[in-house]
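Engineer: My questions concern the predicted model and sequence given below.
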Amino acid sequence: MNTDDVVLPPAYWNADATVATLRVTVTNTGGRAERISLGYTLPPGLTDAGTPGCEPSGGGNHRCVGWDAEPGARFSATIRVRVDGDAWRTMPLAGSVQVTAVAPGVTGAAYDDEGFAVLFPPGPPVPGISLRADEVLFDISGAPSTLTVRLGNTGKVDAAGRIEVLLPEGVTVAGTESGCAPVSADRTRCELGTLAAGRTATARLTLAASAEAQRRAPLSGAVIGRLDPRSGRDRQVQMSFRISAAAADAVPPGGAPAPTGSQGVLVAAGERDGDDTSVRGTAVALIAVSGLLVVLALTLATRSLRRRSDITVPERPITDR
């Protein structure tokens, strides 16, 4: 299963609520026909906007009508969600999608669970300030990665700059530049000093993620940018950023024995073990036969040489000259 993110347009800041879509793609990677069922969990501030065949089951959870899928079949589903106009106040937000597959006559089920991020554009719009946070990607090694944040002073007067980074569960700050310090377990504040009008400051934080957090990726974090001029009102804007991990795609989903693609690999592996034993036996037999052929050839060559040595060469008669 693969999930896209819920990406909100800039028009979100001018509406009481915004309807967005979450696209989910499911593939039957097994060798049997399967009955597939889908469910999803929405974070606070998001509600279902009328997805056909799906209904709430309590606690932000939803269940959808199942369908039959032949081996190799691929399906895409679009989940409609409504994002409240005040949902940005509790960012970062993320949800998850669950899929379960059952094959007739097979005990157990195969399942997958993947997260999705809710990505807000920079805002609410405030003149004189800009904010940008890049995506964070953890490679297959799971090593720490870097978050880059840029805070710009687009106003006409100098202002003191500050950012705060909010992280989801399982993601922590492993290292920062000078001027950054933790405010709480999930929040880090960086003082950027005075930003002259028209200038942009860049902050880089090294993030680490637990194995469980990487498995649940993609996730989302949030950044709050603030400018405090010597005179006039403070300016503040915030946005969310995506946290993805290669391990989320590289690690096969776990579960009870079922007709999944991973189980097919295990069956094939067992067959390969038997084939390897057969191949090794055949190789040994071929080596033995080759050795016998070599011995036989040497024996025949030796006998041939002996026969040649036993032949008497007739003497030439001596004639008087």
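Structural biologist: Good, I have the coordinates.
Engineer: all contacts plus neighbour counts: C-alpha atoms, from now on.
Structural biologist: Fine.
Engineer: For the stretch 201-321 of the chain, which segments count as strands?
Structural biologist: Counting by DSSP state E, counting those that start in this stretch, the stretch 201-321 of the chain has strands at residues 219-229, 235-245.
Engineer: Quick one: those as CSV, columns for mean neighbour count and distance to Gly123 too.
Structural biologist: Shown next, in CSV, are those (neighbours: other CA atoms under 10 Å; distance: least, CA to CA, whole Å):
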stretch, mean neighbour count, distance to Gly123
strand 219-229, 24, 9
strand 235-245, 23, 5
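Engineer: To Ser96, which of the ones you listed lies closest?
Structural biologist: strand 219-229 (9.4 Å; CA to CA).
Engineer: where does stretch 196-211 sit relative to the chain's centre, distance-wise?
Structural biologist: 23 Å (CA atoms, centre = their mean, to the nearest Å).
Engineer: how about it: buried residues?
Structural biologist: By 16 or more other CA atoms under 10 Å, the buried positions in stretch 196-211 come out as 196-197, 200-201, 203-209.
Engineer: Next one for the comparison:
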Amino acid sequence: MTVTNTGATPARIRLAYTLPAGLSDAGTGGCAPAGGGEHRCGEWASAPGARFSTLLRVRVDGDAWKRMPLSGSVRVTATAPGAPGVVSDDEGFAVLFPPGPPVPGIRLAADAVSFDISGGSSGLEVRLGNTGRVDAEGRVEVALPAGVTVPTPPSGCTTVSPARTRCALGTLAAGRTARLRLPVTATPEAQRQAPLAGAVLGQLDPRSGPTRQVQMSFRITSAAALATPVASPPAPTGSQGVLAAEAPAVSDGGGGGSVRRTAILLIVISTLLVVFALALATTSLRRRMTAPVAGPSAAPTE
């Protein structure tokens, strides 16, 4: 985890983070539990532009995979001398698990979900494979975090709850893989909290033999979590922008003076180069015009 003072003044920064059920702190220095999975760390001074990084040590319970999807969050707050109020920033993190537990005869895969800057996504693609020797009825259940939903389940799918969608895939022949694509939407708040985690449970009921089941988690990312510009006055708060500056940077009154100066300098340099090139060409031409003309050479003798 990295915190950067993007403001123009020194600041006092505090850090806190929340772990989901199934995870516990494994001894992060300077941090103490505050109940409900929340941990609070000490305060430190940060100069303008300074960057602070630390590693949060986390222990994962042996049965945490049964509770997926799991996501946590990290929050920072800052105050600056002479600046009213407190600015803050937060960001989520996803706890991901590979497909498991290992079960012969079934294969499950799910792609990450990514929201673009407009808030749209290409959806979630899930693949359930029957790697056994007999046909089996396939079923997939998708679990999503708060604020992320499947607005219009496709044919064969039903909404179990706002966070869960169940889909019947029909009969999967031995060696066949079924593909399922679900539309996914997210609230602006959920997108700002990204990355988050979702989960998929795949199940096969063969004509003979026990039911096979495997589950995994997948990442949910969003461009909105990285798109907010650096905080500056008069914005006292903001998500994904870290610190507010106490005063605007000194300018030359127009806001674009440095750009104009650079443009003028480039024009002057270009003009000088052209003049220099013309002078060289003129000098070379004069030398050729004033040089004596050489007479004809004698014919070679045999």
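Structural biologist: All right, it came through fine. The structure presented is a predicted model; accordingly, all values stated were derived computationally and were not measured.
Engineer: quick revisit: Val83 of structure 1 is nearest to which of the strands of the stretch 201-321 of structure 1?
Structural biologist: Nearest to Val83 of structure 1, of these and by CA to CA, is strand 235-245 at 14.3 Å.
Engineer: picking that back up, any chance of the strands of the stretch 201-321 of structure 1 in CSV, plus distance to Leu119 of structure 1?
Structural biologist: Shown next, in CSV, are the strands of the stretch 201-321 of structure 1 (distance: least, CA to CA, whole Å):
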stretch, distance to Leu119 of structure 1
strand 219-229, 7
strand 235-245, 5
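Engineer: so which of these gets nearest Arg307 of structure 1?
Structural biologist: strand 235-245 (78.4 Å).
Engineer: In structure 2, what stretch matches that closest one?
Structural biologist: The alignment of strand 235-245 of structure 1 onto structure 2 (TM-score structural alignment) spans residues 212-222.
Engineer: what's the mean gap between that stretch and the aligned bit of structure 1?
Structural biologist: Superposed on structure 1, stretch 212-222 of structure 2 shows a mean distance of 0.7 Å to its aligned residues (mean CA distance after the TM-score superposition for structure 1).
Engineer: Farthest pair within the buried residues of stretch 196-211 of structure 1?
Structural biologist: Longest span within these, CA to CA: Ala197 and Ala209, 36.1 Å.
Engineer: Setting aside sequence neighbours, what's the nearest residue to whatever residue of structure 1 lines up with Ala186 of structure 2?
Structural biologist: Using TM-score structural alignment as the criterion, the counterpart of Ala186 of structure 2 in structure 1 is Ala209. The shortest distance from Ala209 of structure 1 to any non-neighbouring residue, by CA to CA, 6 or more residues apart in numbering, is to Val171 (4.3 Å).
Engineer: aligned partner of that neighbour in structure 2?
Structural biologist: By TM-score structural alignment, Val171 of structure 1 lines up with Val148.
Engineer: need the contact list for its match.
Structural biologist: Going by CA atoms under 8 Å, 6 or more residues apart in numbering, Val148 of structure 2 touches 163, 184-187, 190.
Engineer: Output the residues you listed as JSON lines; include the columns distance to Val87 of structure 2.
Structural biologist: Below are these laid out as JSON lines (distance: CA to CA, whole Å):
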{"residue": "Ala163", "distance to Val87 of structure 2": "32"}
{"residue": "Val184", "distance to Val87 of structure 2": "32"}
{"residue": "Thr185", "distance to Val87 of structure 2": "29"}
{"residue": "Ala186", "distance to Val87 of structure 2": "25"}
{"residue": "Thr187", "distance to Val87 of structure 2": "23"}
{"residue": "Ala190", "distance to Val87 of structure 2": "20"}
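Engineer: For Arg40 of structure 2, grab the count of nearby residues.
Structural biologist: 17 (other CA atoms under 10 Å).
Engineer: Could you report the separation of Val267 of structure 1 from Asp112 of structure 1?
Structural biologist: Separation of Val267 of structure 1 from Asp112 of structure 1 (CA to CA, to the nearest Å): 20 Å.
Engineer: more crowded one of these two?
Structural biologist: Taking neighbours as other CA under 10 Å, Val267 of structure 1 and Asp112 compare with Asp112 leading, 17 against 12.
Engineer: which residues touch that one?
Structural biologist: Asp112 of structure 1 touches 1, 98-100, 253-254, counting by CA under 8 Å, 6+ apart.
Engineer: how do the residues you listed look in structure 2, which are kept?
Structural biologist: Here is what carries over to structure 2 from the contacts of Asp112 of structure 1, by both residues aligned by TM-score structural alignment, their matches' CA atoms under 8 Å: 98-100.
Engineer: Which of these fall in helices?
Structural biologist: Among those, no residue falls in helices (DSSP state H).
Engineer: So which of those wins on neighbours?
Structural biologist: Result: Val99 is most packed of these (other CA under 10 Å), 19 neighbours.
Engineer: Contacts only, for the counterpart of that residue in structure 2.
Structural biologist: Under the alignment (TM-score structural alignment), Val99 of structure 1 pairs with Val76 of structure 2. The contact partners of Val76 of structure 2, by CA under 8 Å, 6+ apart, come to 3, 13-16, 88-90, 242.
Engineer: likewise Gly82 of structure 2?
Structural biologist: Gly82 of structure 2 sits in contact with Glu246, where contact means CA under 8 Å, 6+ apart.
Engineer: Quick check: it vs Gly7 of structure 2, distance?
Structural biologist: Taking CA to CA, one finds Gly82 of structure 2 at 13 Å from Gly7 of structure 2.
Engineer: which residues does Gly36 of structure 2 contact?
Structural biologist: Contacts of Gly36 of structure 2 by CA under 8 Å, 6+ apart are Thr18.
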